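Chemist: Here's a sequence, model it:
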Amino acid sequence: MKQKVLLTAAVTGAGDTTAKSSYVPVTPKEIAESAIESAKAGATVAHVHARDPKTGGISHDLNHYKEIVERIRESETDVIINITSGGGGDFIPNLANPEAGGKGTDMQVPRERHEPVGSLLPEMCTLDCGSVNFGDMVYMSPTNWLREQAKLIQESGVKPELECFDTGHLRFAKQLIEEGLVDGDPMFQFCLGIPWGAEADEETMLYMKNRLPDNAHWSAFGIGRLQMPIMEMAAQHGGNVRVGLEDNLYLGKGVFATNEQLVDAAVKKLHEAGVEVMTPAEARIHYQLRNPYGGGKS
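Modeler: Below is the predicted model of the structure:
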């Protein structure tokens, strides 16, 4: 039997990428359409952030998320929806007043971060499992906040994808599992190559893979030019995969990509390696995901 993987398209993210590429979707309509086109190209999952249609920056507006989700669900193309629960966690140090965040700080408490997930009940959501130096800012996700957020996700029946940007995040994700805050077989995502988190290389990936619980599923992604190499490497070692404009803007050197082009390229590379991509229906059953169209879990 051929290996099958879950392929995620991370279609927009929250980073300052819209000024770099016109292909990064911004409005709810554009984000939904990009998710749908990615699914048509072969993606199993669409990982969704919302953006402010006027500025292109991050948006926490529930109405933006609602429009994205409704457009995807009302389309004739099936795809699993994975909403970020990272929310406002960006802290910019203010040297003149260290107790307060500087310009660009964007912080939300756990219930605010959970609101789009709890209100719209996608099949999946991400849960960033710790704080990290993220470029020149600090992404803040304290352990007591994470426990609260994990409990909210658990009560919603949505499957968390435990995002680990460094090895300590993996340790704490396992602690959440030990404390009974994650139901069923856990799903991990290794986020590799982000300054200044875990390296995007095979040694780091296997280090993290080898420390997973026995019943865990995992995925990995790399950023920039390492997106496709890490995608192929993860599949080679039995993991799920992710591509998309959240993590990488280019199809090749100097050639800007669309989400569907990145998905299509990933599908072709996987097929060449003898790996098939799960359909959304297959993944809902395999990973025991809730059914967004009613009837509980698939």
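Chemist: CA atoms for contacts and neighbours, from now on please.
Modeler: Will do.
Chemist: Tell me which stretches of the stretch 51-200 of the chain form strands.
Modeler: Assignment of strands within the stretch 51-200 of the chain using DSSP state E, counting those that start in this stretch yields the ranges 80-83, 89-91, 106-107, 124-128, 132-134, 137-139, 159-164, 187-192.
Chemist: Format the ones you listed as TSV; extra columns: distance to Ile223 and mean neighbour count.
Modeler: Converted to TSV, the strands of the stretch 51-200 of the chain look like this (distance: least, CA to CA, whole Å; neighbours: other CA atoms under 10 Å):
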stretch	distance to Ile223	mean neighbour count
strand 80-83	19	26
strand 89-91	19	21
strand 106-107	23	16
strand 124-128	17	26
strand 132-134	13	17
strand 137-139	17	18
strand 159-164	14	25
strand 187-192	7	24
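Chemist: I'd like these as JSON lines, with distance to Val24 appended.
Modeler: Shown next, in JSON lines, are those (distance: least, CA to CA, whole Å):
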{"stretch": "strand 80-83", "distance to Val24": "17"}
{"stretch": "strand 89-91", "distance to Val24": "21"}
{"stretch": "strand 106-107", "distance to Val24": "22"}
{"stretch": "strand 124-128", "distance to Val24": "20"}
{"stretch": "strand 132-134", "distance to Val24": "21"}
{"stretch": "strand 137-139", "distance to Val24": "23"}
{"stretch": "strand 159-164", "distance to Val24": "22"}
{"stretch": "strand 187-192", "distance to Val24": "20"}
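Chemist: Ile230: which of the ones you listed is closest?
Modeler: strand 187-192 (8.5 Å; CA to CA).
Chemist: tilt between the closest one and strand 124-128?
Modeler: Interaxial angle, strand 187-192 versus strand 124-128 (axes from the mean of the first three to the mean of the last three CA atoms, to 10 degrees): 50 degrees.
Chemist: outside of strand 187-192, which residues touch it?
Modeler: With contacts defined as CA atoms under 8 Å, 6 or more residues apart in numbering, strand 187-192 is touched by 160-166, 198-201, 205, 208, 216-223.
Chemist: Just to check, Pro160 is in contact with Cys125?
Modeler: Yes: assessed by CA atoms under 8 Å, Pro160 is found in contact with Cys125 at 5.0 Å.
Chemist: Proceed likewise with the subsequent sequence, for comparison:
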Amino acid sequence: MNHEVIVTCALTGAGDTTRRSPHVPVSPAQIAESAIEAAHAGAAVVHIHVREPETGAPSRDVALYREAVRLVKESGVDVVVNLTAGMGGDLVIDAEDPLKPVDGTDLVNAHDRLPHVEELLPDICTLDCGSLNFGEGNQLYVSTPDMLRTGAKRIQELGVKPELEIFDTGNLWFATKMVEEGLIDPPPLFQLCMGIPYGAPPDPGLLQAMVHLLPEGAQWASFAIGRDQMPWVAQSVLLGGHVRVGLEDNLYLARGVKATNGQLVERAVDIVQKLGADIASPDRAREILGLKERVNA
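Modeler: Below is the predicted model:
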């Protein structure tokens, strides 16, 4: 069991959720406000995607990241900033002409997924460690071994901690290989992502097996989506990990009750404390994860 737990709040994600809940933040100001709310509720880390303010569509616009991060930092609230670097991997194909990408495709190379990380130098950025059939239809997420090695090397050069996003066991195999190759500085940080169709299903036995495959000295967290989110808080803590909650992964506090990010963090904190564990502060999270100190950060 983990007795000192880092809570991450994934604020908005890139899914089609804005029309399903009024609490999903869209503009940089809303995202920053939600980050501050989550931090006050006990989150040591906030995981940030950005969206086009007019449409709610997912975005890679550096200016939107810049504004959201600025507002969080200027609020004076202490929180570890984790920016997604997973955008730019979406490929939607025409089933009759598979070499022809169609609407919804946003596929760029490894370096072009990182300009906001290069400019803003967050504490953490994500690295999605493999390709995946993403749900039904003809959408795929593409992140090849060569792309991942290129991205990992650049993130290492920037001094940013990569959070290795693991969607299936093969992702874990390759991420561990990058650790062995010296592309990931110690301690490596893994996020075990469960329940995303069609990656690893939210099965406690599978989570335990994946934890046993982690390299020695790794820090890790896990989450599951939808109604499995809160049970997974307990699963992660009992197996020795940290936790992630937030509107990226789940919109509900209870059946029919739409949640805010702050409420989801409060619920997670309550579960962790009732298990007898402590909630790590942002400073303690920095120590545990081995984050680099930044001048004027």
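Chemist: Tell me which residues touch Ile288 of the second structure, please.
Modeler: By CA under 8 Å, 6+ apart, the contact list for Ile288 of the second structure reads Gln219.
Chemist: at 10 Å instead, please
Modeler: Applying CA atoms under 10 Å, 6 or more residues apart in numbering to Ile288 of the second structure gives the contacts 4-6, 187, 219, 280, 282.
Chemist: quick one: secondary structure of it?
Modeler: Taking DSSP: H, G, I helix; E, B strand; the rest coil as the rule, one finds Ile288 of the second structure in the helix state.
Chemist: show me where the stretch 101-250 of the second structure has helices.
Modeler: Counting by DSSP state H, counting those that start in this stretch, one finds helices in the stretch 101-250 of the second structure at the ranges 115-120, 145-158, 169-180, 204-212, 229-238.
Chemist: Go through those helices and pick out the most buried.
Modeler: Each of these was scored by mean neighbour count; the highest is helix 229-238, a mean of 22, by mean count of other CA atoms under 10 Å.
Chemist: equivalent range in the first structure for it?
Modeler: Alignment of helix 229-238 of the second structure against the first structure: residues 227-236, by TM-score structural alignment.
Chemist: follow-up on the earlier one: which of the strands of the stretch 51-200 of the first structure sits closest to Ile58 of the first structure?
Modeler: The nearest among the strands of the stretch 51-200 of the first structure, by CA to CA, is strand 106-107 at 9.4 Å.
Chemist: Matching Asn261 of the second structure against the first structure, which residue comes up?
Modeler: Using TM-score structural alignment, Asn261 of the second structure sits opposite Asn259 in the first structure.
Chemist: Distance check, Ser131 of the first structure against Met140 of the first structure.
Modeler: Using CA to CA, to the nearest Å, one obtains 5 Å as the distance from Ser131 of the first structure to Met140 of the first structure.
Chemist: so who does Leu127 of the second structure touch?
Modeler: Listed by CA under 10 Å, 6+ apart, the contact partners of Leu127 of the second structure are 84-87, 113, 143, 148, 151-152, 155, 161-166, 175, 190-191.
Chemist: my guess is Lys292 of the second structure meets Val80, correct?
Modeler: No: shown here, Lys292 of the second structure and Val80 do not form a contact pair, counting by CA atoms under 10 Å, at 11.4 Å.
Chemist: anything in contact with each of those two?
Modeler: Residues touching both Lys292 of the second structure and Val80 (CA under 10 Å, 6+ apart): 123-124, 286.
Chemist: Next one: Glu30 of the first structure from Arg51 of the first structure, what distance?
Modeler: Applying CA to CA, the value for Glu30 of the first structure to Arg51 of the first structure is 10 Å.
Chemist: Checking the residue nearest the centre of the second structure next. Helix, strand or coil?
Modeler: Against the mean C-alpha coordinate of the second structure, by CA atoms, centre = their mean, the closest residue is His47 at 5.6 Å. Under the three-state scheme (three-state DSSP), the conformation of His47 of the second structure reads as strand.
Chemist: Please report how far it lies from Leu164 of the second structure.
Modeler: For His47 of the second structure, the distance to Leu164 of the second structure (CA to CA) stands at 13 Å.
Chemist: hey, what's in contact with both of the two?
Modeler: What both His47 of the second structure and Leu164 touch, as defined by CA under 10 Å, 6+ apart, is the set 125-126.
Chemist: on that earlier part again, so which of the helices of the stretch 101-250 of the second structure comes closest to Ala10 of the second structure?
Modeler: Minimum separation from Ala10 of the second structure across these (CA to CA) falls at helix 229-238, 11.8 Å.
Chemist: what about that closest one, how far off from the first structure?
Modeler: Compared with the first structure after fitting, helix 229-238 of the second structure deviates on average by 0.7 Å (mean CA distance after the TM-score superposition for the first structure).
Chemist: That helix to helix 204-212, inter-axis angle?
Modeler: Using the same axes, to 10 degrees, helix 229-238 of the second structure lies at 40 degrees relative to helix 204-212.
Chemist: what helices or strands is helix 229-238 of the second structure leaning on?
Modeler: The helices and strands touching helix 229-238 of the second structure, judged by 3 or more CA pairs under 10 Å, 6 or more residues apart in numbering; DSSP states H and E, are strand 4-5, strand 189-194, helix 204-212, strand 219-224, strand 242-245, strand 252-254, helix 261-274.
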